[in-house]
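K.L.:
one predicted model, sequence on top.
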Amino acid sequence: MSVEHAQVTRADFDQVMVPSYAPAAFIPVRGEGSRVWDQSGRELIDFAGGIAVSALGHAHPVLVKALTEQAGKLWHVSNAFTNEPALRLAYKLIEATFAERVFLANSGAEANEAAFKLARRYAHDVYGPEKFEIIAATNSFHGRTLFTVTVGGQPKYSDGFGPKIEGISHVPFNDLAALKAAISDKTCAVVLEPVQGEGGVLPAEQAYLQGVRQLCDEHNALLVFDEVQCGMGRSGELFAYMNYAVTPDILTSAKSLGGGFPIGAMLTTAEIAAHLSVGTHGTTYGGNPLASAVAGAVLDVINTPQVLAGVKAKHLRFTAKLAQIGEQYGVFREVRGLGLLLGAVLADAWQGKAKVLLDAAAAEGVMVLMAGPEVVRFAPSLIITDADIDEGLARFERAVAKMTQG
């Protein structure tokens, strides 16, 4: 590296990066557990978790070991060959879920792209070319490719990129009557997040998901659950569908699946999977040995009674304190979510101020997220210590106090 680039700062971002992000003023350089240090050596508590990705915190020894061991063996061979870590990961996912077949990709968007293509191909093969319509939820989020962003129910992300993919419609979330009115024998799939993440951390209602499953069965439509954000232990069960006892036909996972290493997975049954026959879909890097080795280790750690029970206990610790903060300072009208995917919904007096609170929190040494301008989102490590929860929430309360007084 040349001398002038040895030290980079936040100002360099605006010189070299496409301006599609507006990152924070500080640059994190090191993390351990649920603590992060920036370039100046300032320590922050991480309640953001890399947007629900760093499920085991930073530099978890089991993950470091899995990655470095695999790094010394084999990085990449392509899908012209299979590899041992990918097969082991697939077995673990199948043993832990409803699934019988796995497709590995690099991200949530890619897992969803595969899921939506599979749903259309299955309907095309089994019922004919007329059955291609997809119904998704308003305010949903499924990725940034042209297909996934069109299925996502947020026009602000999909407008302005030319003609959209046809045959996609949106109905309000948690509204069974609306879905019943929209679904038909032309519907090939209904796509839902069991907990809407980017749309405001909004869990599905039990009766709603059960009703959706029934409507899909009546119309020969596949039920696709996007668990990219709410899956992999985040809800207190390994996958969120397990909280509802409603089984999808296709499930997508990413984010926490790799614990920070990019990977995505689409899970389905053998019967449905048969329709992605040789040559119909592919990926160069998907299922590479590095990602698969790390994800296998993540799954081993998370899919234990201790960790999953811990998520439920930590949920109560977070929500009790957030409710108290909300009441004391009049900032939140609701705290909602499942497990360690939580949303604090701003009260009317503080509408649209999520970014202000996020910045105030960072100034106090705690990293949080937003889920739209009205919701402060928390997606910390699933194994964050109680001490870090308490300290992080104390810092967050100071930020709230300053915002409300300032």
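P.N.:
Sure thing, it's come through.

K.L.:
only C-alpha atoms for contact and neighbour calcs from this point on.
P.N.:
OK.

K.L.:
could you give me the buried positions within the longest helix anywhere in the chain?
P.N.:
If you go by DSSP state H, the chain has its longest helix at helix 305-329. Using 16 or more other Cα atoms under 10 Å as the test for burial, helix 305-329 gives 307-308, 310-312, 314-315, 318-319, 321-323, 325-326.

K.L.:
closest to residue 94 out of those?
P.N.:
Residue 94 lies nearest to residue 308 out of the buried residues of helix 305-329, by Cα to Cα, at 18.4 Å.

K.L.:
now the closest one, nearest residue through space, not along the chain?
P.N.:
residue 236 (5.0 Å; Cα to Cα, 6 or more residues apart in numbering).

K.L.:
now the one you found: which helix or strand?
P.N.:
Assigned by DSSP states H and E, residue 236 belongs to neither a helix nor a strand.

K.L.:
just checking, it touches residue 309?
P.N.:
Yes. In this structure, residue 236 is within contact of residue 309 by Cα atoms under 8 Å, at 6.6 Å.

K.L.:
who touches both of the two?
P.N.:
Shared contacts of residue 236 and residue 309, defined by Cα atoms under 8 Å, 6 or more residues apart in numbering, are absent.

K.L.:
before we go on, here's another structure to hold up against the first:
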Amino acid sequence: MQVSSELLDLQTGADVASVAAWTDRYTHAVMDTFGPPQRVLVRGEGCYVWDADGRRYLDLLAGIAVNALGHAHPTLTAAISAQLGTLGHVSNFFGTPTQIALAETLLSKAQAPEGSRVFFTNSGTEAVEAAFKMTRRMGPGRVLALEGAFHGRSMGALALTSKQAYREPFEPLPGGVEHVPFGDTAALEAAFSAQAVAERGPVTALVVEPLQGEAGVRPLPPGYLAHARTLTADAGALLVLDEVQTGVGRTGSWFAYQQPEIGGGVVPDVVTLAKGLGGGFPIGAVIAYGERAATLLGRGQHGTTFGGNPVAAAAALATLGVIERDGLLQQVHDVGAQLREQIELCGSSLVREVRGRGLLLAVVLNAPVASEVAAQALEAGLIVNPVAPDAIRLAPPLILTADQARDAAAFFAALSLPTDAPTDTPTGQEA
């Protein structure tokens, strides 16, 4: 059966409509939750995408850390096509080989102990939502999260997210969540103290991102997670790591907490994944480490129609397989280090520093002009993200080459500090 010519035109960009024409149609058909699109993209290949006017862009955002293998990767597209041609969807009354194999693969990559299990979802916020429900099964008490945290926009995930602008329109949110200062071990100890427990109840879980992505790519200080593991273990609480953005090789290891300077050798209780897991195909996962965490959600206590469906599982298996086959963890480490060094040494008066790990980086600016810089980048043929007023997020495909990294660094080298720009720059989230 052949695909209709109209659909082929839409998929290949053969439609004669321009970016302007498509944008006009967008504003009349798509709900205005994101504002007008910066461009209308019609195709991609590797680390590049093209818009409806035929302009090419180096994609340094990868759908916000999603397209781990870039665009139209032949192994990924073949795996999805083959699986869809065999078995596209079944309910979770049944298992499938791809679902089972993916769960086993994730447990292996996580080096999870005996008794560990995986729950599949369709997105990061759904993975966090499932993890949040797991914390409720620990009994009454407080769930701790960090200031600057972003965990998603569904109601439970939003309760863990700290930015008030996201929270206020939807309050009251699920209760029992406290936010403690980012990276402050003394404040964390105080939240677990006997006085806090007596006044506000026990801590049932701590939910943290190893690197806060939406807050400007802020890594937790060395030793913080190890200290958090000790506090949660002593309190009988869960340590939940949100690796939705940092997992699947993004920082140069399968999970960010596996890097010694970040995790310090900790073994968490729960890890949430999504974004890069399917290489662009929607899938998320919750990894529960050990029998206690794996049995918190029993039969009938949680579910999802599409989670772990055969096509999504095949996409994830292909993505993980290519990362391993092509040595992309080492490439992320090497190219990420090169990109970081070249931007830091580019000589621009506007660039203050680069922070992050692997290919999840923030270029911190000496003025709150990130939106203007992102607009200049787009005009120059680069896609970046102004994640904070003074920070540009880079999260390119894991297949980014050394030459493409040099192209990115060259753009930042050409920037200069505006003569009228204030240099006392605030930091914060900007979705």
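P.N.:
Perfect, I can see it now. Small disclaimer: the values here were computed from a predicted structure and weren't measured.

K.L.:
now do the strands in the stretch 301-406 of the first structure.
P.N.:
332-338, 341-346, 366-367, 369-370, 375-378 (DSSP state E, counting those that start in this stretch).

K.L.:
how many other residues sit next to residue 77 of the first structure?
P.N.:
Using other Cα atoms under 10 Å, residue 77 of the first structure has 14 neighbouring residues.

K.L.:
let me see the contact set for it.
P.N.:
By Cα under 8 Å, 6+ apart, the neighbours of residue 77 of the first structure are 83, 288.

K.L.:
three-state assignment of the counterpart of it in the second structure?
P.N.:
Under the alignment (TM-score structural alignment), residue 77 of the first structure maps onto residue 90 of the second structure. Three states are possible here, and by DSSP: H, G, I helix; E, B strand; the rest coil the one that applies to residue 90 of the second structure is coil.

K.L.:
same question for residue 58 of the second structure.
P.N.:
Going by three-state DSSP: residue 58 of the second structure is strand.

K.L.:
so what's it up against?
P.N.:
Contacts of residue 58 of the second structure by Cα under 8 Å, 6+ apart are 47-49, 381-383, 404.

K.L.:
switch the cut-off to 7 Å
P.N.:
The contact partners of residue 58 of the second structure, by Cα atoms under 7 Å, 6 or more residues apart in numbering, come to 47-49, 381-383.

K.L.:
also residue 311 of the second structure?
P.N.:
Per Cα under 7 Å, 6+ apart, neighbours of residue 311 of the second structure: 80, 83-84, 88.

K.L.:
make sure it is indeed in a strand.
P.N.:
No. Using three-state DSSP, the assignment for residue 311 of the second structure is helix, not a strand.

K.L.:
show me what it lines up with in the first structure.
P.N.:
Under the alignment defined by TM-score structural alignment, residue 311 of the second structure is paired with residue 290 of the first structure.

K.L.:
and its match, how far is that from residue 397 of the first structure?
P.N.:
40 Å (Cα to Cα, to the nearest Å).

K.L.:
swap in residue 71 of the first structure?
P.N.:
Distance from residue 71 of the first structure to residue 397 of the first structure, counting by Cα to Cα: 42 Å.

K.L.:
what is the burial count for the alignment partner in the first structure of residue 272 of the second structure?
P.N.:
Using TM-score structural alignment, the partner of residue 272 of the second structure in the first structure is residue 252. Using other Cα under 10 Å, residue 252 of the first structure is surrounded by 30 other residues.

K.L.:
okay, and residue 252 of the first structure sits in which element?
P.N.:
Using DSSP H and E, residue 252 of the first structure maps to strand 250-253.

K.L.:
how much does that strand stray from the second structure?
P.N.:
For strand 250-253 of the first structure, the mean deviation from the second structure after alignment is 0.3 Å (mean Cα distance after the TM-score superposition for the first structure).

K.L.:
I'd assumed residue 12 of the first structure was in a helix, is it?
P.N.:
Yes. With three-state DSSP as the criterion, residue 12 of the first structure is part of a helix.

K.L.:
quick one: what's aligned to it in the second structure?
P.N.:
Per TM-score structural alignment, residue 12 of the first structure is aligned with residue 25.

K.L.:
what's the spacing between its match and residue 35 of the second structure?
P.N.:
Taking Cα to Cα, one finds residue 25 of the second structure at 13 Å from residue 35 of the second structure.

K.L.:
how about stretch 160-175 of the second structure, which residues are buried there?
P.N.:
Quick answer for stretch 160-175 of the second structure (16+ other Cα under 10 Å): 160-163, 166-167, 173.

K.L.:
where does that stretch end up in the first structure?
P.N.:
So stretch 160-175 of the second structure sits over residues 151-166 in the first structure, by TM-score structural alignment.
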